[in-house]
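Undergrad: Return atomic coordinates for the entry below.
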Amino acid sequence: MLPTIVVYKKLPQDVLDDLRRQAQVVVLEAEPGASHEALADALGAALVDADGAIGASVKVTPQMVARAPRLKAISTISVGVDNFDLADLTARGIVLAHTPDVLTESTADTVFALVLSSARRVVDLAEWVKAGQWHGSIGPEQYGVDVHGKTIGIVGLGRIGGALARRAALGFNMRVLYTNRHPNEAAERAFGARRVELGELLSQSDFVCLQVPLTPQTRHLIGAAELHAMKRNAILINASRGAIVDEAALIEALSAGTIAGAGLDVFEQEPLATNSPLLSMRNVVALPHIGSATHETRHAMARCAAENLIEALAGRLTRNIANPEVVARLRARAY
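TA: All right, here's what the predicted structure looks like:
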């Protein structure tokens, strides 16, 4: 008998067709104008009879999972797993798969695009030109700052952080500082990266780039004190998770000139409210969470997530597992 899979995010047609050849597929499609809460409610109801689920951007709560006695695996089309209670899934023996490798390069491209566009005021000046303000030679009021040869501080030197360090060191001759739970010896050898404490990184970096996952330990990792520790001409870049930064403190720091600017792809609440002060600040580049949003990468992520789910339901998944202890426990029982 084929397993039942709930799909709660639109998939490329070829990926969906492949899933339908291997499972009974229930597709949840949000009605036009439907709220996020309505989709979450529909997902909770659909999970009751499901063996697996695949999707993204919906918080899957322990209450939802408790109603799903057959659920064996969930596959998220993302690298981050902060929409799940990992401890609860692990306790219930439910495998959580994610897509950590396929989006690395695209996301690192986005991060460095934020570095460049913030430093060289690309968005601000493009709007200035379109508004008909360019009447002659530009002056210091339109100048940006150099990126090449500066110091970049990367908070979290994992896959994406490492790809960012490669772009910075080899492409722009930047000095690379980083913080990480463990030394990244490969980055130290290849890019001259130097591991330092967070305080030193903040005080020495011209660009501070956040590349850590959202956990209880990293929530509001960057607050008022950390922003005050940065250089006044420094730029904060966040393309990881919005809640890693205390947004109210960031708004205050940008308004007061505590730091020079920010390049943001993520926010504490998404979509960003239309009345957010961040949207009226010329020293802020704000993007709609596009980190991995290219046609090629999003297709690869969906394909990877679908393969993860089918393999997990068959008991064959050996990679891309967010809670590998579940798989180890299941294998131990089989012997």
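Undergrad: Going by C-alpha atoms from here, please, whenever you check contacts or count neighbours.
TA: Noted.
Undergrad: what about the most far-flung residue of the chain relative to its centre, which SS state?
TA: Distance to the chain centre peaks in the chain at residue 136, reaching 40.6 Å (criterion: Cα atoms, centre = their mean). The assignment at residue 136 comes out as coil when based on DSSP: H, G, I helix; E, B strand; the rest coil.
Undergrad: before we go on, could you also do this sequence so I can check it against the first one:
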Amino acid sequence: MSHPKLLVTRRVFPEVLELLRERFEVDANPADEPWPAAALRERVRDRDALYVTGSDRVDAALLEAAPALRIVASGSVGYNHVDLAACGARGIVVTNTPGVLDEATADMAWALLMAAARRLSESERWLRAGHWKAWAWDQFLGQDVHGATLGIVGMGRIGSAIARRARGFDMRLLYCNRTPAPNAAELGAQRRGLDALLRESDHVVLVVPYSQQTHHLIGARELGWMKPGATLVNIARGGIVDDAALVRALRAGRPGAAGLDVYENEPALDPALLEVPNVVLAPHLGSATRSSRLGMAMLAARNLMSWAEGAGPLTPVPLPD
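TA: Presented below is the predicted three-dimensional model:
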């Protein structure tokens, strides 16, 4: 009996491909660069299964080019890059990789928060440029983290992991969520509306999924609610923050600093962000530890293996009716 045909869109760990070849006829991209859209549509034409990353667009045009496609496995938690309605209409299964990257991404949120609040990136560039000639009382004064108020927008698994770490800094903890967080009392977190959270917080971390409802959730109006000198961290998805509005706000000092791991239209980003000194920029590294990335890649592969074995995927994404 022949194996189902699988297309893997990006270079992945060798052990993942080894596992997949037990059940699939695999065509794998050996490079980190994505195929152009036309080339991807051509390659997927006879494939039963598709293994993508969070930056691969699975839209109606791609699905139209793949009449045999029956499953899309994404090696990411977010799935806004997949047209779920189009997949549901075709009966195509979609899977993601929840849970694997929670702790690594929470660590990254804290790395960005600390670096932005204490001006580490800005001061390092200044030092490397040879400007440090003497110590001064007011040299690169940042914001306190210990004892400050932390606002978390999105109290899911990652938001909760960020909140747990805040207890070690003796922080007052606020959160904004569509529904009350069941672990709020355990975490010592108080629920607020978005406007109140932004007004009260010294540091704000965004951890909400991207959707039409959260597009530009943080724009010029919302940035204007933040305290002068406050810190904004986005580890969620590009598009949740209006990057152009953020540049203008950072130049005005409200907020005073930002730490960004995601951007609108990434890997392209607003070039003005490169000119603003009070922002720490990272190239979407939230899950970038070996254990987390390998875990995500393996979970995507195991979803495919379980599907091929007739047991159904391990972590399916709910599709619209």
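Undergrad: Which position in structure 2 pairs with the residue farthest from the centre of structure 1?
TA: Matched by TM-score structural alignment, residue 136 of structure 1 corresponds to residue 134 in structure 2.
Undergrad: In structure 1, what residue corresponds to residue 202 of structure 2?
TA: Match for residue 202 of structure 2 (TM-score structural alignment): residue 206.
Undergrad: Now do the contacts for residue 257 of structure 2.
TA: 116, 117, 119, 229, 230, 231, 232, 250, 278, 279 (Cα atoms under 8 Å, 6 or more residues apart in numbering).
Undergrad: again, only this time at 7 Å
TA: 116, 117, 229, 230, 231, 232, 250, 278, 279 (Cα atoms under 7 Å, 6 or more residues apart in numbering).
Undergrad: Repeat that for residue 228 of structure 1.
TA: residue 258.
Undergrad: check which helix or strand covers it.
TA: helix 224-229 (DSSP states H and E).
Undergrad: Buried residues of that helix, list them for me.
TA: Residues 224, 226, 227, 228, 229 are the ones in helix 224-229 of structure 1 that count as buried (16 or more other Cα atoms under 10 Å).
Undergrad: For residue 236 of structure 1, see how far away the fourth one is.
TA: Put plainly, it is residue 228 of structure 1. Per Cα to Cα, to the nearest Å, residue 228 of structure 1 is found 12 Å from residue 236 of structure 1.
Undergrad: and what of residue 245 of structure 1?
TA: 10 Å.
Undergrad: And for residue 295 of structure 1?
TA: Distance, residue 295 of structure 1 to residue 236 of structure 1, using Cα to Cα: 27 Å.
Undergrad: again with residue 146 of structure 1
TA: Taken as Cα to Cα, the span from residue 146 of structure 1 to residue 236 of structure 1 is 15 Å.
Undergrad: just the strands in the stretch 51-200 of structure 1 please.
TA: 52-55, 73-76, 95-97, 151-155, 175-179, 194-195 (DSSP state E, counting those that start in this stretch).
Undergrad: Show me what residue 182 of structure 2 lines up with in structure 1.
TA: So, by TM-score structural alignment, residue 182 of structure 2 is matched to residue 185.
Undergrad: That match: neighbour count?
TA: 13 (other Cα atoms under 10 Å).
Undergrad: Could you tell me where the helix ranked longest in structure 1 falls in structure 2?
TA: Selection of the longest helix in structure 1 by residue count, based on DSSP state H, yields helix 295-313. Using TM-score structural alignment, helix 295-313 of structure 1 corresponds to residues 290-308 of structure 2.
Undergrad: By how much does that stretch deviate from structure 1 on average?
TA: Comparing stretch 290-308 of structure 2 with its match in structure 1 after superposition yields a mean distance of 1.2 Å (mean Cα distance after the TM-score superposition for structure 1).
Undergrad: how close does the equivalent of residue 87 of structure 2 over in structure 1 sit to residue 133 of structure 1?
TA: Taking TM-score structural alignment, residue 87 of structure 2 has residue 89 as its aligned residue in structure 1. Distance, residue 89 of structure 1 to residue 133 of structure 1, by Cα to Cα: 56 Å.
Undergrad: If you count surrounding residues, which of these two has more?
TA: Applying other Cα under 10 Å to residue 89 of structure 1 and residue 133 shows that residue 89 carries more neighbours, namely 22 against 10.
Undergrad: wait, what's in contact with the residue mapped onto residue 261 of structure 2 from structure 1?
TA: Under the alignment (TM-score structural alignment), residue 261 of structure 2 pairs with residue 265 of structure 1. Shown in contact with residue 265 of structure 1 (Cα under 7 Å, 6+ apart): 238, 239, 286, 287, 288, 289, 290, 291.
Undergrad: Of these, which qualify as buried by neighbour count?
TA: Counted by 16+ other Cα under 10 Å, these give 238, 239, 286, 287, 289, 291 as buried.
Undergrad: what do we get in structure 2 for residue 235 of structure 1?
TA: So residue 235 of structure 1 corresponds to residue 231, using TM-score structural alignment.
Undergrad: which residue lines up with residue 222 of structure 2 in structure 1?
TA: Using TM-score structural alignment, residue 222 of structure 2 pairs with residue 226 in structure 1.
Undergrad: Give the helix, strand or coil label for the spatially most central residue of structure 2.
TA: For structure 2, residue 236 is the residue whose C-alpha lies nearest the centre (Cα atoms, centre = their mean; 4.0 Å). Put simply, residue 236 of structure 2 is coil when judged by three-state DSSP.
Undergrad: what's the burial count for the spatially closest residue to it that is not a sequence neighbour?
TA: Distance criterion Cα to Cα, 6 or more residues apart in numbering; nearest residue to residue 236 of structure 2, sequence neighbours excluded, is residue 207 at 4.7 Å. By the criterion of other Cα under 10 Å, residue 207 of structure 2 has 25 neighbours.
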